[in-house]
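>>> below are the sequence and a predicted model for it; my questions follow.
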Amino acid sequence: MRVLGRQLGVEAMSLYNHVANKDDLLDGMVDLVIDEIEHPRLDVDWREAMRVRAYSARAAFTRHPWAARFIDSRVSGGLGRLRYFESVLGVLRRAGFTVDLSARAFSLIDSYIYGFGRQSLNMTSGDEEGMQAAESFLQALPTEAFPYLAEMASMHSSSPGYDEAADFAFGLNLILDGLQRVLDSALST
């Protein structure tokens, strides 16, 4: 709170006129980020609703890279967070997912979004600095000991033209396809 107060140019104690404590502040910050995520609509196919939500969440976490690690750690949820959870679960339940499968689907999709975002933050980018770092790594890599790693590193994320959005779509489509199969199986029994 002292650091935040300093950055805002106020005394840390004055912040307590607006929030009860650090947890209250983090809850509010997380709630604001979640409010930026497009809530899934009930009037579209569940897969499309989850796809739109995933892309919107990815964009929000790209704008606020600190937020993903706090979302699931917050005990109390603000109204924005609760409305968001309710809309996601509503789409899944209306599509025919059981309560248990809805929870699993929600967790799976969110784990993918958060994990992909974290990996993106840690990846070298396709800019010149990132390319130089990747080149240095490849030159130091004993390719005879790690031929598959060297092959992938030289042709994938460090290469010019790498399409991170296409990688995200590939994984998301696999998840949605798998969930559709689980849903179809559950509905046929």
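Good, I have the coordinates.

>>> alpha carbons only for contacts and neighbour counts from here, please
OK.

>>> nearest residue to Arg69 other than its sequence neighbours?
Tyr114 (7.9 Å; Cα to Cα, 6 or more residues apart in numbering).

>>> quick check: the one you found vs Pro65, distance?
10 Å (Cα to Cα, to the nearest Å).

>>> repeat for Ser14
The gap separating Ser14 from Pro65 is 27 Å, by Cα to Cα.

>>> and these two? Which one has more around it.
Using other Cα atoms under 10 Å as the criterion, Ser14 and Pro65 rank with Pro65 on top: 15 against 11.

>>> OK, contacts around that one?
Gly117, Arg118, Leu121 (Cα atoms under 8 Å, 6 or more residues apart in numbering).

>>> of the residues you listed, which is the most crowded?
Going by other Cα under 10 Å, Gly117 tops the contacts of Pro65 with 20 neighbours.

>>> contacts for the host helix or strand of it?
Taking DSSP states H and E as the definition, Gly117 sits inside helix 99-122. For helix 99-122, the surrounding residues in contact (Cα under 8 Å, 6+ apart) are 54, 57-58, 61-62, 65, 68-69, 88-89, 92-93, 168, 172, 175, 179.

>>> one more structure, for comparison:
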Amino acid sequence: MIEKPDEIRRVRLNKDRVLQAAVGLADEIGIDALSMRRLAQELHVVPMALYKHVANKEELLDGMVEAIVAEIDPAEPGASWKDAVRLRVLSARHALARHPWARRVVESRTAKTPSVLAYMDSFIGMFLEGGLSADLTHHAMHALSGRMWGFTQELFDDSAEAAGQTAMPPAAQAVMLQQMAELYPNIAVIAASSAHDEASIVGQGCDDQFEFEFALDLLLDGFERLHRQGWASPVRA
């Protein structure tokens, strides 16, 4: 029997296939353009077919975050707690580099899905298994904050995208930089002290890979020092 074109294209859906297609589509067209209808077109199904697997757009985004978490490498067996944490954080950062939209979605999630909770649990476990107290681990997690997901809030993010603007012509940009230097000389000194990485792993600006690892290593060295000192948080009266 000869199959009809519609039958050839028809693919049995499951939740994983829907989420992987959504991730790929967001990579291609951006998260703002992603919709249930556009995703259905990509999968050659009617939109109602998607609702058997995800209840709505919010649940779809939750699932996409879970798909990104699945790309983060597990803790390295046999590594010291500090090396294990460092490698895990950098793996998360590389996952975000593959999906530039992911940071916004991760930050927008209010409910923690099972995969997200499992990731956080395993992250905490690396500290505890390394001998750090629950008290110090608690504060270490707060200090790392978004860094455990591979990103930080950039201090000097002067990209046009961050400002919600289109890129300025070089001449206009030079004038603006000169005016900034006159008004805010200390910022100008810092901005001129090192080269910016135009191909930063998560967006443009100063928060390139070096800056990210520099701060990460400072934090990890600090946690290690406090651990060796037997540090405990102050007892409140």
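Looks like it came in fine. Being a predicted model, the structure only gives us computed values, none of them experimental.

>>> TM value for the aligned chains?
The TM-score (TM-score structural alignment, normalised by the length of the first structure) is 0.76; 183 aligned residues with a Cα RMSD of 3.6 Å.

>>> returning to what we had before: of the contacts of Pro65 of the first structure, which are reproduced in the second structure?
Among the contacts of Pro65 of the first structure, no contact is conserved in the second structure (both residues aligned by TM-score structural alignment, their matches' Cα atoms under 8 Å).

>>> reformat these as CSV; add distance to Tyr84 of the first structure.
Putting the contacts of Pro65 of the first structure into CSV (distance: Cα to Cα, whole Å) gives the following:
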residue, distance to Tyr84 of the first structure
Gly117, 19
Arg118, 22
Leu121, 25
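
>>> centroid residue for the second structure?
Arg103 (4.0 Å; Cα atoms, centre = their mean).

>>> wait, doesn't it sit right on Leu96?
Yes - taking Cα atoms under 8 Å as the definition, Arg103 of the second structure is a contact partner of Leu96 at 6.7 Å.

>>> what number of residues lie near Leu90 of the second structure?
22.

>>> show me what it aligns to in the first structure.
Leu90 of the second structure maps onto Tyr55 in the first structure, with residues paired by TM-score structural alignment.

>>> for Val69 of the second structure, see how far away the residue nearest to the centre of the second structure is.
Counting by Cα to Cα - Arg103 of the second structure and Val69 of the second structure are separated by 12 Å.

>>> and the contacts of helix 99-122 of the first structure, which two are the farthest apart?
Pro65 and Arg93 (29.8 Å; Cα to Cα).

>>> roughly how far does Ile124 of the second structure sit from Val116 of the second structure?
12 Å.

>>> how close does Arg81 of the first structure sit to Leu179 of the first structure?
24 Å.

>>> scratch that, Asp23 of the first structure is what I was asking about
Counting by Cα to Cα, the gap from Asp23 of the first structure to Leu179 of the first structure is 35 Å.

>>> quick one, which of those two is more surrounded?
Per other Cα under 10 Å, whichever of Asp23 of the first structure and Leu179 has more neighbours is Leu179, with 20 against 13.

>>> just give the nearest non-adjacent residue to that one, would you?
Per Cα to Cα, 6+ apart, closest to Leu179 of the first structure is Ala105, 7.0 Å.

>>> how close does the one you found get to Met152 of the first structure?
From Ala105 of the first structure to Met152 of the first structure the distance is 30 Å (Cα to Cα).

>>> counting neighbours, go ahead and name the busier of those two.
The neighbour count for Ala105 of the first structure versus Met152, taken as other Cα under 10 Å, is higher for Ala105 (22 against 12).

>>> and the more buried one? What does it align with in the second structure?
Under TM-score structural alignment, Ala105 of the first structure pairs with Ala140 in the second structure.

>>> give the burial count for the aligned partner of Glu135 of the first structure in the second structure, as a bare number.
Under the alignment (TM-score structural alignment), Glu135 of the first structure maps onto Ala174 of the second structure. Counted by other Cα under 10 Å, the residues lying close to Ala174 of the second structure total 12.

>>> just list the residues touching Ala174 of the second structure, thanks.
Per Cα under 8 Å, 6+ apart, neighbours of Ala174 of the second structure: none.

>>> the first structure: helices as residue ranges?
Using DSSP state H, the helices found in the first structure span residues 2-8, 12-15, 22-36, 46-63, 68-71, 79-95, 99-122, 128-140, 147-155, 164-188.

>>> just the ones you listed: most buried one?
Sort the helices of the first structure by mean neighbour count, taking mean count of other Cα atoms under 10 Å, and helix 46-63 sits at the top with a mean of 19.

>>> hmm, who's touching it?
33-34, 36-42, 67-68, 88, 91-92, 95, 109-110, 113-114, 117, 172, 176.
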